[in-house]
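1. Build the 3D model from these lines:
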Amino acid sequence: MVVEKFVKTKKLNMAYEVTGPEDGEPVVLLHGWPDCPRTWDEVLPHLHNRGYRTYVPTLRGFGSTKFLDDDARRTGGPLAFAADIKEFIDALNLAPVNIIGQDWGASTAMNLSCLYGTDLVKSEVVLSEGWKIFGRLSLEQVKNYWYQWYMTTPQGMEYVRKRQSEFALFMWKQWDPKYQMTAQKATVLTSYFQNPDWAEVTLDTYRQRWGYDPFDEEYADLQASLDATSEIFVPTLNIIGKSDSCTDYKMASDMGDYFTGRFEQQFWDDGGHFIQRERPRDVALAAAEWFK
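-> Coordinates of the predicted model:
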């Protein structure tokens, strides 16, 4: 049984799990929303077999990760997540490190790569997410993002706060209808949403994204750095499923324009949003090959 460990960052007592060969090259795996660290369980053995030691943190608002200050704003969004993970990597002395991220985890990885380059991120594999797409959404993508604008309404906020598990599982069915989640896996998954901060971090992420919550000025310096450049030179493999009904792969088809280093994009037939759950071996092998 894997023992959950904890490390303190500026804002959090962050839960994480570390497994694999003790002398293995480190890989940090970042889960998305609405998901949890268990999303990597079937990916990890394939990475371990190829000599990688894996570090799987639990993002703010999920599971056992807790804010240190009861009065701190429950800020969501990629800059807050990026700050947390930068401090996590620094605390464990992992840099420069390979990263695999999906959804929120993918956007976090790309923000870290843009902000800190190869001093922090050696190489990255980003799943089910594009880069710099929010200002030019297609109508298909607008349709996919209905849930984000629902959360800007009083009704949506109340739903997320009172019925978080139901809301999250509905999104799974929408985004990945071919993936058959067992009742046991659903129970484990939704247990991570019982964190008292889950709803507030979720709401702040999307409300702040579209201007319905104020920007958290604590991250102003990071935002200024991002505004100064959109280019990423960290080696990046991007994988999006063609059946992903959250992220329309066509919206991300030109993201290579922002990557000045080694870049490859793969669109997997029949892949849904949680592609690491559907095809864990394929994801692990693609990542191991990319990191070589």
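2. For the rest of this, base every contact and every neighbour count on C-alpha atoms.
-> Noted.
3. got the residue ranges for the helices in the protein?
-> 44-49, 78-91, 104-116, 139-144, 146-150, 154-162, 164-175, 183-191, 198-209, 220-228, 275-278, 280-291 (DSSP state H).
4. residue contacts, the most centrally placed residue in the chain?
-> Here the mean C-alpha position of the chain is nearest to the C-alpha of Gly105 (C-alpha atoms, centre = their mean), at a distance of 1.5 Å. By C-alpha atoms under 8 Å, 6 or more residues apart in numbering, the contact list for Gly105 reads 29-32, 126.
5. one more to put side by side:
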Amino acid sequence: MKSITAGCLEIHYHETGPDSGDPVILLHGFPYDPRAFDAVAARLAAQGFRCLVPYLRGYGPTRFLSPDTMRSGQQAALGADLLAFMDALSIPSALLGGYDWGGRAACIVAALWPGRVRGLVSCGQGYNIQNIAQASTPAPAAEEARYWYMYYFHTERGRAGLTLNRNDLCRHIWQIWSPSWQFDAATWAASAPSFDNPDFVEIVLHSYRHRFGGIPGDPAYDGIEAQLAAQPGITVPAIVLQGGDDGVDPPTLHDPHRPHFTGFYARQIIDGAGHNLPQEAPEAFAAAVLTLAARTARD
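-> This is a model prediction of the structure:
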């Protein structure tokens, strides 16, 4: 494991592959950690890519530099962290791949700083930038039911539950979001320590409360949030992967996120995979990265 000072964080990350390889940054979601990309990174490293897999703010050994920094989990903070990580490592541009929170960070950098992104693999919704202005618009009942955890985290009971029962809660989420993924005890044990980060609870609660517009964000990110409120398009080449068995964000026949992508775009539904797609279907995720790498090399 390596670490680097980037923005307001000391970001810890795993690096696989040759130093001279084309960089690929892989970003995990909630409630997961970099272990989700072990098999993907191994496949890409074998093809000569330099794979970097950071722990997001609030996860694993990543820490804030100052106790006075707001423990924000808002989308703009995640995007700013990724950009700062690239700057700190002097990476002018990279292929980005992520899901859930990590996919959101990747989409934000691709939308606002497209010159830094050679290609994007995004899972689940695809266009993972929150439309906070419309967050209070109710969804169909089945969708609302899938978002129980968001509403739970708006309550102090949810705070207590995440604080006292985080392993039980996070493991339950793994099971219901990926019902066909038969992970074993060793797989869970490899990731569970990442949720013991001292800022995990505050960042998770802030993330879900902020996205509904109920609490303010960190003023340091107001400028980025203002740009994201316009729902900027993504111009870089992109492949969206969706797990056919995703228990929280199941794919639909209609692709409502397609209009947000104005460059090369492909969407694939991966049968037998759930929400944690890179860990459940690493071959498909790695293949998507390789497809974009070949395409951008031609361009």
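6. Quick TM-score on the pair, please.
-> Between these two chains, after superposing, the TM-score reads 0.94 (TM-score structural alignment, normalised by the length of structure 1); 288 aligned residues with a C-alpha RMSD of 1.6 Å.
7. okay, the helices of structure 1, which one's buried deepest?
-> When those are scored by mean count of other C-alpha atoms under 10 Å, the highest mean neighbour count falls to helix 104-116 (a mean of 25).
8. post-alignment, that one versus structure 2, mean distance?
-> Once the two are superposed, helix 104-116 of structure 1 sits an average of 0.8 Å from its aligned residues in structure 2 (mean C-alpha distance after the TM-score superposition for structure 1).
9. Hmm, Thr108 and Leu127 of structure 1 touching each other?
-> No. Between Leu127 of structure 1 and Thr108 no contact is recorded; they are 11.3 Å apart, counting by C-alpha atoms under 8 Å.
10. Now list whatever residues contact both of the two.
-> Both Leu127 of structure 1 and Thr108 are in contact with Gly101, where contact means C-alpha under 8 Å, 6+ apart.
11. Of the contacts of Gly105 of structure 1 - the most surrounded one?
-> Counting neighbours by other C-alpha atoms under 10 Å, the top entry in those is Leu30, with 28 neighbours.
12. and that residue, what pairs with it in structure 2?
-> In structure 2, the residue paired with Leu30 of structure 1 according to TM-score structural alignment is Leu27.
13. can you check Leu94 of structure 1 too?
-> Residue mapping for Leu94 of structure 1 onto structure 2 gives Ile91, with TM-score structural alignment as the criterion.
14. so who does its match touch?
-> Neighbours of Ile91 of structure 2 in contact, by C-alpha under 8 Å, 6+ apart: Pro23.
15. mind putting the helices of structure 1 in JSON lines, distance to Thr65 of structure 1 included?
-> Supplementary listing: those in JSON lines, determined by distance: least, C-alpha to C-alpha, whole Å:
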{"stretch": "helix 44-49", "distance to Thr65 of structure 1": "21"}
{"stretch": "helix 78-91", "distance to Thr65 of structure 1": "11"}
{"stretch": "helix 104-116", "distance to Thr65 of structure 1": "15"}
{"stretch": "helix 139-144", "distance to Thr65 of structure 1": "29"}
{"stretch": "helix 146-150", "distance to Thr65 of structure 1": "24"}
{"stretch": "helix 154-162", "distance to Thr65 of structure 1": "18"}
{"stretch": "helix 164-175", "distance to Thr65 of structure 1": "17"}
{"stretch": "helix 183-191", "distance to Thr65 of structure 1": "13"}
{"stretch": "helix 198-209", "distance to Thr65 of structure 1": "10"}
{"stretch": "helix 220-228", "distance to Thr65 of structure 1": "23"}
{"stretch": "helix 275-278", "distance to Thr65 of structure 1": "22"}
{"stretch": "helix 280-291", "distance to Thr65 of structure 1": "25"}
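16. Now for Thr296 of structure 2, how many residues are close by?
-> 14.
17. Kindly provide the distance from the residue lying closest to it once chain neighbours are set aside to Ile129 of structure 2.
-> Leaving out its chain neighbours, the residue that sits closest to Thr296 of structure 2 by C-alpha to C-alpha, 6 or more residues apart in numbering is Arg118, at 6.6 Å. Shown here: Arg118 of structure 2 relative to Ile129 of structure 2, a distance of 19 Å by C-alpha to C-alpha, to the nearest Å.
18. do Asn197 of structure 2 as well
-> The gap separating Asn197 of structure 2 from Ile129 of structure 2 is 25 Å, by C-alpha to C-alpha.
19. higher neighbour count, the two?
-> Each of Asn197 of structure 2 and Ile129 had its neighbours counted (other C-alpha under 10 Å), and the higher figure belongs to Ile129 (22 against 15).
20. contacting residues around the spatially closest residue to the more buried one that is not a sequence neighbour?
-> Distance criterion C-alpha to C-alpha, 6+ apart; nearest residue to Ile129 of structure 2, sequence neighbours excluded, is Arg104 at 5.8 Å. Contact criterion C-alpha under 8 Å, 6+ apart gives 75, 78-79, 98, 127-129 as the residues in contact with Arg104 of structure 2.
21. again, only this time at 10 Å
-> Contacts for Arg104 of structure 2 (C-alpha atoms under 10 Å, 6 or more residues apart in numbering) come out as 27-29, 75-76, 78-79, 97-98, 110, 122-123, 125-130.
22. Among these, which lie within strands?
-> For the contacts of Arg104 of structure 2, membership in strands holds for 27, 97-98, 122-123, with DSSP state E as the criterion.
23. Let me have these in a markdown table, extended by distance to Ile224 of structure 2.
-> Shown next, in a markdown table, are these (distance: C-alpha to C-alpha, whole Å):
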| residue | distance to Ile224 of structure 2 |
| --- | --- |
| Leu27 | 20 |
| Gly97 | 21 |
| Gly98 | 20 |
| Ser122 | 20 |
| Cys123 | 22 |
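24. Pick the one among the residues you listed closest to Tyr59 of structure 2.
-> Top of the list for closeness to Tyr59 of structure 2, among these and by C-alpha to C-alpha, is Leu27 at 11.8 Å.
25. Who are the contact partners of that closest one?
-> For Leu27 of structure 2, the contacting residues are 33-34, 36-37, 52-56, 82, 96-106, 122, taking C-alpha under 10 Å, 6+ apart as the criterion.
26. Lys2 of structure 2 now?
-> The neighbourhood of Lys2 of structure 2, defined by C-alpha under 10 Å, 6+ apart, consists of 11-15, 52, 54.
27. can you do 7 Å?
-> For Lys2 of structure 2, the set of contacting residues under the criterion of C-alpha atoms under 7 Å, 6 or more residues apart in numbering consists of 12-14.
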